[in-house]
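Enquirer: Sharing a model prediction with you, sequence too.
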Amino acid sequence: MDKLVEIFALQAGAAEMMIRGTTMYWVLYALLRISGRRDMGSLGMADMLVLVLVADAAGNAMSGDSYSLGDGVIVVATIVGWSYLLDRLGYYIPPLRRVLEPQRVCLVKSGRILASGLKREHITRSELMEQLRLKGVASLAEVDRAYLEATGEFSVIRSPRGIGEGPSTLEEDEPSG
């Protein structure tokens, strides 16, 4: 029984562990928010952040500098608490959601590539064409709108116009300049 108490005894203290968890959550959240979203895939940024931080906090509690499971539990609870709070605040306060989550970016409009959208997200024409091909698009004329969504996924709204009237998505040449 003494060994069990020793395992859960706090080594660093609850306040310190909450401050550490809060600091790491916000530092990583800010870094991920400004670093872009192309590689996020289908996980939302906050989801990925929570998974990484929870795994790291739990790992440190089991084998890192802290041998206390109690310290790890406090850090994990702090991280999950921030995630829960931000999800709720973003739902009830839409302007806050616009600050916390990236907005979708239009990359193709009416069959024409929007260079400003590609530049904003650092996406090459080749990468855009690859994503369109993965969505089954053979020609830009098939695309009414294509977006890079907040999650990092590409979405395509097909045009009711004809198929194959515009440049092929098989073209790999980057425009010069």
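Expert: Received, thanks. Numbers count the residues shown, from 1 in each chain.
Enquirer: all contacts plus neighbour counts: C-alpha atoms, from now on.
Expert: Noted.
Enquirer: what sits against residue 131?
Expert: Residue 131 is in contact with residue 154, counting by C-alpha atoms under 8 Å, 6 or more residues apart in numbering.
Enquirer: Just the buried residues of the one helix or strand it maps to, please?
Expert: Element membership for residue 131, per DSSP states H and E: helix 125-134. Going by neighbour count (16 or more other C-alpha atoms under 10 Å), the buried part of helix 125-134 is 125, 128-132.
Enquirer: okay, now the one to match up with it:
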Amino acid sequence: MLDADFWGQAESLSVSQMAIRGAVIFWVGYLLLRIGGWKIFGKKSALDYVIIIVIGSVLSKIIIGDAAFFPATAACLTMVLFHRLISRLCARFNWLSHLLEGKPIPLYGDGQIYWKNLRASSISYQEFMQSLRLEMNTENLQTIESAMLESSGRISFIPKQNN
């Protein structure tokens, strides 16, 4: 099915051959996603971003003919399986998860902003307040119990409980 006449070669791809490559790689990408699990697009940890960028790059090279189909697909499958293995190990071993994905960083608690942690995380006060407005629909820090910079890069807010 993937002979040179049907599949084409990088220097002389026709529109139809490029379309065929695009359709085939769409399904290869979909299968890789199913093998890797939806987590790759869920949490968006550093590991997730690496796999998304690298696999996207390799698959695009197959479409334009800069990479051979079977070796490049095998490389993508290997990366997906490796990502899945690392994800499972991180789920089992907290220390590994903290090492590879990071720990949440407290940004606010006990009624005060932790300025040292904001600076260390390269988050400005304006960015912090913007996240508060977007996530909690308020500018009032008095309604917030705590705020954490998650390993995904998002700021999470825990509202105070009304007693």
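Expert: Yep, it's here. Since we're looking at a predicted model, the values are computed, not measured.
Enquirer: quick one on the thing from earlier: can you put the buried residues of helix 125-134 of the first structure in CSV and add distance to residue 151 of the first structure?
Expert: Listed next are the buried residues of helix 125-134 of the first structure as CSV, based on distance: C-alpha to C-alpha, whole Å:
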residue, distance to residue 151 of the first structure
125, 20
128, 16
129, 19
130, 18
131, 15
132, 17
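Enquirer: of the residues you listed, closest to residue 74 of the first structure?
Expert: Proximity to residue 74 of the first structure was ranked across the buried residues of helix 125-134 of the first structure by C-alpha to C-alpha; first place goes to residue 131, at 41.5 Å.
Enquirer: any idea how far that closest one is from residue 30 of the first structure?
Expert: Distance, residue 131 of the first structure to residue 30 of the first structure, using C-alpha to C-alpha, to the nearest Å: 27 Å.
Enquirer: A helix includes residue 87 of the first structure, no?
Expert: Yes - secondary structure assignment places residue 87 of the first structure in a helix (DSSP: H, G, I helix; E, B strand; the rest coil).
Enquirer: Could you report the distance from the residue nearest the centre of the first structure to residue 82 of the first structure?
Expert: Of all residues in the first structure, the one closest to the mean position by C-alpha atoms, centre = their mean is residue 45, 2.6 Å from it. Distance of residue 45 of the first structure to residue 82 of the first structure, computed by C-alpha to C-alpha: 14 Å.
Enquirer: ok, now residue 130 of the first structure?
Expert: Applying C-alpha to C-alpha to residue 130 of the first structure and residue 82 of the first structure gives a distance of 36 Å.
Enquirer: all helices for the first structure, in order.
Expert: Here the first structure has its helices, by DSSP state H, at 2-8, 14-35, 45-63, 69-92, 94-100, 115-121, 125-134.
Enquirer: Just send the ones you listed back as a markdown table, with distance to residue 157 of the first structure too.
Expert: Formatted as a markdown table, these follow (distance: least, C-alpha to C-alpha, whole Å):
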| stretch | distance to residue 157 of the first structure |
| --- | --- |
| helix 2-8 | 53 |
| helix 14-35 | 26 |
| helix 45-63 | 24 |
| helix 69-92 | 26 |
| helix 94-100 | 23 |
| helix 115-121 | 16 |
| helix 125-134 | 11 |
